[in-house]
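1. just to be clear, the model below is a prediction. Sequence and coordinates:
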Amino acid sequence: MTVFLDLKERLKEAYTATLASLVISLIIGFFGGTFLGKYFNKIRSAYPGILVILPGMMGLRGNVFGSMASRFSTMLYLGDLEPKIGEKRVLRNIVIAMMLSLIPVTILWMIGVIKGIRYHSFQILLIVISSTIFVSLLLGYFTAFVTIFSFKRGTDPDSVAAPLVASMGDLLTIPSLIAFILILEHSKTVFWTSNIGLILLLLFLVEISKVRRTELLEFKELFVIITLLALLSLISGFTLEKFSHLIQASVILGFAYPSLLSSFGNYGSVIAAKTSTKLHLGEIEKFFSVEPFLDILSLFATTPVIGSLINIFGIMLAKLILGSSVSFSLELALTYPLMALFIMFYSYTISYLLFKRDIDPDNVAIPLISNNSDIFGTIYAVLIAKLIVGG
């Protein structure tokens, strides 16, 4: 009886708190998807290197800032962080996150060039660097606000922060990339000025935040992980670039791709964050504990809603932006919950095993899960596109 009452409470939380954040993040993600769907052909033809880097950039934002949200949440519960945006640790974490983000995306660009995608390569590098600095600053403070605000309101940050942070990353990533592309095509002077200004801003923030070498070394583990995961994301990038014609031909997935990936990452990140906090608090003693599986089951109950909304929003945007009539995808609606369930079980397993090996899930599990969700999601999107297009 206690288990059923507990499940009932978690289902209530899943539908009142987590589902709300998932839907909001889905809407936010589709804002980014609107830009991707509208300019997909331009990117494919003039800036193909961006398609190789795009999944890595999207995953990197979720990796770095999702991990930061989980870390803030744990610190708040342990009393190691004051619930204030102006807390000095907030700015330091944001600056460190910016520094952590720049090297992996530069490596992704280099590999794309080495693999032969060299058209507009130097311009793409500048676009990627400027976008990373700009988005990291906005997303960093958004992450701090969401985590601290939910904590002060008595809502578990682990239930709402990861989905909102990941989707805000998607919202900002694609429009910022396209904005810099349009600026480049409109005025090279403005393009160069904005690039120089953002690089100077980064140097200024590094100086005033007074990030010490010892603090950077604390994030060595996270930096190595996200760099390796960025390299792993090339699987998604080259898959997306190779099968971009199918994604574009399916129409609906051109708009839904960012939200599809972020939603899978959201489910995985919520489970990882919840698992991490409970492991740190000693609430999970063995792998087959009831606690985490109740979390998974309650979240699974929301997946049909999210899968249907992805369909509906994709159809609406295809009609509104391109004037295309697209049918509801039963293939997507029926398989989405199963894919999300797989990712949640995968997320819990990874988090548990890492913690048992004295590796903090806050620093490793969420980045790993976010990255792997992007790979699984990209392959899933290509398979669904094949079913829709019949190619």
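-> Sure, I can see it.
2. can we go C-alpha only for contacts and neighbour counts from here?
-> Fine.
3. buried residues in the strand or helix carrying residue 342?
-> Using DSSP states H and E, residue 342 sits within helix 330-356. For helix 330-356, a neighbour-count test (16 or more other CA atoms under 10 Å) marks 332-333, 336-337, 339-341, 343-352, 354-355 as buried.
4. number of nearby residues for residue 72?
-> Counted with other CA atoms under 10 Å, residues neighbouring residue 72 total 26.
5. next up, the contacts around it.
-> 81, 144, 147 (CA atoms under 8 Å, 6 or more residues apart in numbering).
6. most neighbours among the residues you listed, please name it.
-> Busiest of those [other CA under 10 Å] is residue 147, holding 30 neighbours.
7. please compare the first structure with the one that follows:
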Amino acid sequence: MRPSRRERLRGRIEGRPRISPRVLGYLTEEKESLRQGFVALFISSVGELFAGVALASITNTLEELVGLAILIPAAIAMRGAIFGAMGSRISTAIHTGLFELNLRRGALAENVQAAIALSLVSSVFLAVLARYLSGILGIPTALTIVDYVIISTVAGLLAGAILLVITLLVTRLSVRREWDMDNIVAPILTAAGDILTLPALVLATYLIGIPVFSVSFSGVLVLVAGLALYLGLRYGAPGLRRILNESLPILALNGFVVILVGLALEDRLDQFLAFPVLLILLPAFLQEGGALGGILASRLSSKVHLGLIEARPLPQWTAFKDFTLVYIFAVGVFVFIGGASHLIAEGLAATLSPGFLATLGLDGETLSPGFFQMIGLSTLAGLIATTAAVLAAYYGSVTSYRLGLDPDTYGIPIITAAVDLLGFLSLIIALIVFGLAG
């Protein structure tokens, strides 16, 4: 006998919980990944918020050096792309048993050499893009090509040197304590990149505008970058040459996209200066989206290399389980950074004198639109950005693997570019939804 409508409905309702044990079982299996991921993301978020305070504190510098804001998202994103991909490649080498802690030869040495060369070349490339795209698109800038080369390259070298040390320390600790680098490397390196890059950019501005020296110094930086690339491609080990050959095209695309984000930021800088809490939120928002995508890309890349996931156009259940993990991370992270941004802004307004705030270009009465508005804005925009990160991570890893390329090299740069551009757009959409931008 055919079941009645009520019986069919009851059957569907009773059948629903069958999915939950599967999901809960997976989350139970991944409790260590959840713990490691949340700890790394929390540390990363706190670091990013400090970077945001640093960004909000240089509003006068941004107003005086028109065009400097163009470099900020690009310089930050490039550090994350280079060192995040490096960490992902090292993680895969550890998982596959090909890693040895040796700075003279092998995977670690090749990755260190590649990071140095790519940092130099990408910094010069970003400087050229920043100067000439701003002219083509009509975005005003007071900086010359010489200024951009010095600021971008010196900041890249300063931040890159410290990031390299941090990457090596994280690698050594991960090997010694048997941590899964896929869960921690992207958040830690993106946070460190943000914290280091902003002060480095400001410090580098003191080297511009010096007669004779500035022009000569910029020329030397360009020559050193070109020489590093030539030596790596001509005399480097096969692994180093492969990393450079595969990284250069994707980093060039990444640089182009994130420079567009910087141009958009410079064009909308007045809206962010109206509520400086948005400048506190911005680094954390953009980079946590990239960190979430980096976690997913690293996990997917390792599983593709190990044969646990097939490179299919439609994701398998194993991939969807990792997607679920990333969305769980996302909700916690974006609620936290939204609320924390407001509390930090309120704390600054309460503890710093109006005169001191004014010297920073801040108005203590209009730092934030409100606690719940910031949580809603951050969460809405964050979930949109996370969806972009998930799609970029999966299809970036799958496509690169099917083309015979290394997903570790392509995954994180693709995510960085996609999340920075779409993340910034999602933030603007959320600002419009909450009535904070037109």
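-> Here it is on my side, so go on. Everything numeric in this text was worked out from a predicted model, so none of it was measured.
8. nearest to residue 230 of structure 1 among the contacts of residue 72 of structure 1?
-> residue 144 (23.6 Å; CA to CA).
9. now which residue in structure 2 aligns to the closest one?
-> If you follow residue 144 of structure 1 across to structure 2 using TM-score structural alignment, you land on residue 168.
10. what's the following helix or strand after the helix or strand that match falls within?
-> Residue 168 of structure 2 is part of helix 145-177, with elements assigned from DSSP H and E. Counting by DSSP H and E, the next helix or strand C-terminal to helix 145-177 of structure 2 is helix 181-204.
11. structure 1: matching residues for that next one?
-> Helix 181-204 of structure 2 corresponds to residues 157-180 in structure 1, going by TM-score structural alignment.
12. the matching stretch vs structure 2, average offset?
-> Averaged over the aligned pairs, stretch 157-180 of structure 1 sits 1.1 Å from structure 2 after superposition, using mean CA distance after the TM-score superposition for structure 1.
13. same check on stretch 20-29 of structure 1?
-> Mean deviation for stretch 20-29 of structure 1: 0.9 Å (mean CA distance after the TM-score superposition for structure 1).
14. again, but for stretch 130-143 of structure 1
-> Superposing on structure 2 and averaging over aligned pairs (mean CA distance after the TM-score superposition for structure 1), stretch 130-143 of structure 1 comes out at 1.4 Å.
15. show me the contact partners of that stretch.
-> Residues outside stretch 130-143 of structure 1 that contact it (CA under 8 Å, 6+ apart): 61, 65-66, 68-69, 85, 90, 94-95, 97-98, 101-102, 161, 165, 168-169, 172-173, 176-177, 180, 194-195, 198-199, 202.
16. how about that stretch: buried residues?
-> So for stretch 130-143 of structure 1, counting by 16+ other CA under 10 Å, buried means 130-137, 139-143.
17. pick out the most distant pair among those.
-> 130 and 143 (19.8 Å).
18. top helix in structure 2 by residue count?
-> Counting residues, the longest helix found in structure 2 (DSSP state H) is helix 317-351.
19. identify each buried residue in that helix, please.
-> 319, 322-323, 325-327, 329-331, 333-346, 348-349.
20. before we move on, the earlier item: narrow the contacts of stretch 130-143 of structure 1 to those that are buried.
-> 61, 65-66, 68-69, 85, 90, 94-95, 97-98, 101-102, 161, 165, 168-169, 172-173, 176-177, 180, 195, 198, 202.
21. just put the contacts of residue 72 of structure 1 in a markdown table and tack on distance to residue 247 of structure 1.
-> Compiled in a markdown table, the contacts of residue 72 of structure 1 are given as follows (distance: CA to CA, whole Å):
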| residue | distance to residue 247 of structure 1 |
| --- | --- |
| 81 | 44 |
| 144 | 34 |
| 147 | 34 |
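22. pick the one among the residues you listed closest to residue 7 of structure 1.
-> residue 147 (24.7 Å).
23. now do the same contact list for the closest one.
-> So residue 147 of structure 1 contacts 69, 72-73, 157, 161 (CA under 8 Å, 6+ apart).
24. hmm, 6 Å instead?
-> 157, 161 (CA atoms under 6 Å, 6 or more residues apart in numbering).
25. after superposition, how close is stretch 254-269 of structure 1 to structure 2?
-> Mean for stretch 254-269 of structure 1 is 0.6 Å (mean CA distance after the TM-score superposition for structure 1).
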